[in-house]
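Participant: below are the sequence and a predicted model for it; my questions follow.
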Amino acid sequence: MRIDAHQHFWIFDPVRDAWITEKMSAIRRNFLPTDLSFALKENRIDGVIAVQADQSTDETQFLVDLSTMYAMIKGVVGWVDLRSPQVAEQLAYFSQYKIIKGYRHIIEAEADADFLMQPSFLNGIKQLTEYNYTYDLLIAPRHYASTLACVEANPNQQFVLDHMAKPNIRDKAFDTWASFMEKLAAFPNVYCKVSGLAVEAQWPGWELDDFVPYIDHAVATFGKDRLMYGSDWPVSLVAASYAESIAIADHALKGFTPEEQFAFWGGNAAHFYKFKNS
């Protein structure tokens, strides 16, 4: 199967979803599986990983419920409060739903550069490891150091970096990001999503070649067996159509063999998130 390893569903709430600014007016509405199904079919995508967009257990349950109605959802990355003293109980409750593959916290919104190294948060990561759940890393540059420290402290936890750590493609910034990618990729338990890149470029006005140096560096550091495709739909729609998001990745992977293409477009995601890729 060809898998989109990163996308979202929501019923828009202007208060809860205040992060969707007026500049992002194209996505200030509901987005549900029926809104995505045609784009998946048109682009030969067979399934998706639905990732949390709101930090609540209601969000996790919402995605689980959607998965019972739409076969396109091959896995859910939910949210629980990893800092809570009751995190083990929360994970125990949600463990009844095998569709849940992992969890995420929106670290990029946290002002504390050392958020990932808080003792309470590290305890939450330890609990994820106990349950064999994955963890999606969504970070800002101020979190680079603590991300490396957190990963080093948890060698048995499976991590995946969202959106290639959001490189500043708009301003063609490269060196600091590239150095971080090299350091993070040195940990074999970390995968990387080639996802959401159009939003980090100049929009409108980006060109396919704008992304090539960044994707090339992700390939050079993580290798071809730890990269996976994700659209970040519908957030990506502010800067690119679904087909354009596909084209951004496809344009940079022309040197991949058929086997490497298979791994990038689905095999690696299936291995990481532990679902049957057939």
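Facilitator: Structure's in. What do you need? Numbering: from 1, shown residues only.

Participant: when you work out contacts or count neighbours from here on, use the C-alpha atoms and nothing else.
Facilitator: Noted.

Participant: residue 99 touches residue 66, doesn't it?
Facilitator: No - Residue 99 sits out of contact with residue 66 when judged by Cα atoms under 8 Å, with a separation of 10.6 Å.

Participant: put this next to the first one:
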Amino acid sequence: MKIDAHQHFWDYDANPGDFTWMGPAEEPIRRNFLPADLEPLLDATGYDGTVAVQARELKAETDFLLGLAAANPRIKGVVGWLDLCAPDVERDLDGYRGTPLLKGFRMLVHDHPDVGFAASDAHVRGVGLLERYGFTYDLLLKPPHLKAAIALVDRLPNQKFVVDHIAKPAIDGHFTAEWRDGIEAIARRPNVWCKLSGLVTLPGAMPARRADFHPYLDLVLEAFGAGRCMIGSDWPVATCGADYAGTMAIVEGWSERLAAPERAAVLGGNCAAFYGLS
């Protein structure tokens, strides 16, 4: 089974004010992107399904995605949003108990002005509740946030985490020590996985050739191993850099160097295992 571990949907026409993260570079995606738009792209590239990830910081976003997933069998799971720092977040988590398509949650860690937000007491408390419900947590980071993310992980060694978009390094041919050392350190925590996703919109990626991504993917593979890496598109955000097939082809082509079972794991098996997809 081939699974895109990271993509988004939105009804932009109905909720244009909700997408405050869209700047001038995101002008091409200020429109609706819904399952009917993605399905032919999955068919063309041979992907069986996806994990739909939140794009709005609203509880209503979780319910919106769950509604889409209930009506579209290609959506294998949902990563929703809750304010995990809220004192009463446990009430909302209780409300989602027994929701099989809801696999986890994500907060926009890298958008907080405090680079130490991931390790803040309120955030640690909220993320620390997820394990009892069986929910995963997506870590949306840039290199300066890796240190605090490691501190969060160390306080919650039994919680399942996945780093989105390889923690967003610049694709400029030079690894910063902050990114390289941070990735290698967080990968030493066995409860952390990594998404090979969002590559075409990383800083410096627009003029890059496919081979330019390979050193970054090689480092992540060396750190996490083939058993904890998973392909993801970040569609439709990725369309600001490449079409769906071109986005997926970066990891698809790079992964040809792997043994067949390892490649199958990266292209779907690991995602299914991490999120508990049926």
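Facilitator: Happy to help now that I have it. In this text, all values refer to a predicted model and were calculated from it rather than measured experimentally.

Participant: how near is the residue mapped onto residue 89 of structure 1 from structure 2 to residue 38 of structure 2?
Facilitator: Using TM-score structural alignment as the criterion, the counterpart of residue 89 of structure 1 in structure 2 is residue 91. From residue 91 of structure 2 over to residue 38 of structure 2 the distance is 34 Å, taken as Cα to Cα, to the nearest Å.

Participant: settle it for me: which of these two has more neighbours?
Facilitator: residue 38 (18 against 9; other Cα atoms under 10 Å).

Participant: helix or strand: which one has the counterpart of the more buried one in structure 1?
Facilitator: Using TM-score structural alignment, the equivalent of residue 38 of structure 2 in structure 1 is residue 36. Per DSSP states H and E: residue 36 of structure 1 is located in helix 33-42.

Participant: with structure 2 superposed, average distance for that helix?
Facilitator: With mean Cα distance after the TM-score superposition for structure 1, helix 33-42 of structure 1 departs from structure 2 by a mean of 0.4 Å once superposed.

Participant: now do the residue nearest to the spatial centre of structure 1 against residue 37 of structure 1, distance only.
Facilitator: The centroid of structure 1 falls nearest to residue 162 when counting by Cα atoms, centre = their mean (3.9 Å). Going from residue 162 of structure 1 to residue 37 of structure 1 by Cα to Cα gives 23 Å.

Participant: ditto for residue 143 of structure 1
Facilitator: Using Cα to Cα, residue 143 of structure 1 is found at 35 Å from residue 37 of structure 1.

Participant: neighbour count winner among these two?
Facilitator: Legend: neighbour count by other Cα under 10 Å for residue 143 of structure 1 and residue 37, higher for residue 143 (21 against 15).

Participant: residue in structure 2 paired with the more buried one?
Facilitator: So residue 143 of structure 1 corresponds to residue 145, using TM-score structural alignment.

Participant: hang on, its match packs against residue 112?
Facilitator: No - checked against Cα under 8 Å, the pair residue 145 of structure 2 and residue 112 is beyond contact range at 9.8 Å.

Participant: residue 99 and residue 66 of structure 1: which is more packed in?
Facilitator: Shown here are residue 99 of structure 1 and residue 66; by other Cα under 10 Å, residue 99 has more neighbours (21 against 17).

Participant: which one in structure 2 is aligned with that one?
Facilitator: So, by TM-score structural alignment, residue 99 of structure 1 is matched to residue 101.

Participant: list the residues that contact that match.
Facilitator: Residues in contact with residue 101 of structure 2 (Cα atoms under 8 Å, 6 or more residues apart in numbering) are 66, 69-70, 76-78.

Participant: now the aligned residue in structure 2 for residue 68 of structure 1: how far from residue 80 of structure 2?
Facilitator: Counting by TM-score structural alignment, residue 68 of structure 1 lines up with residue 70 in structure 2. Residue 70 of structure 2 sits 14 Å away from residue 80 of structure 2, going by Cα to Cα.

Participant: these two: which is more packed in?
Facilitator: Comparing residue 70 of structure 2 with residue 80 by other Cα under 10 Å, the one with more neighbours is residue 80, at 28 against 13.

Participant: gap between the more buried one and residue 267 of structure 2?
Facilitator: The gap separating residue 80 of structure 2 from residue 267 of structure 2 is 22 Å, by Cα to Cα.

Participant: what residues of stretch 89-96 of structure 1 count as buried?
Facilitator: The neighbour-count check on stretch 89-96 of structure 1 (16 or more other Cα atoms under 10 Å) flags 90-91, 94 as buried.

Participant: counterpart of residue 237 of structure 1 in structure 2?
Facilitator: Applying TM-score structural alignment, one finds that residue 237 of structure 1 aligns to residue 239 in structure 2.

Participant: hang on, I meant residue 190 of structure 1
Facilitator: Matched to structure 2 by TM-score structural alignment, residue 190 of structure 1 sits across from residue 192.

Participant: next up, the contacts around its match.
Facilitator: Contacts of residue 192 of structure 2 (Cα under 8 Å, 6+ apart): 153, 160-163, 186, 228.

Participant: going by distance to residue 25 of structure 2, which of those residues wins?
Facilitator: Nearest to residue 25 of structure 2 out of the contacts of residue 192 of structure 2 is residue 163 (Cα to Cα; 23.5 Å).

Participant: map that closest one across to structure 1 for me.
Facilitator: By TM-score structural alignment, residue 163 of structure 2 lines up with residue 161.

Participant: list the contacts of its match.
Facilitator: Residue 161 of structure 1 neighbours (Cα under 8 Å, 6+ apart): 136-138, 190-193.

Participant: filter those residues to the buried ones?
Facilitator: Among those, those scoring as buried are 136-138, 190-193 (criterion: 16+ other Cα under 10 Å).

Participant: just the ones in strands from the residues you listed, please.
Facilitator: Judged by DSSP state E, the subset of those located in strands is 136-137, 190-193.

Participant: and of these, the nearest to residue 254 of structure 1?
Facilitator: residue 193 (17.6 Å).

Participant: number of nearby residues for the counterpart of residue 216 of structure 2 in structure 1?
Facilitator: Counting by TM-score structural alignment, residue 216 of structure 2 corresponds to residue 214 in structure 1. Residue 214 of structure 1: 23 surrounding residues under other Cα under 10 Å.

Participant: going along the chain, name the strands of structure 2.
Facilitator: Taking DSSP E as the criterion, structure 2 carries its strands at 3-7, 49-53, 75-80, 102-107, 136-139, 161-163, 192-196, 229-231.
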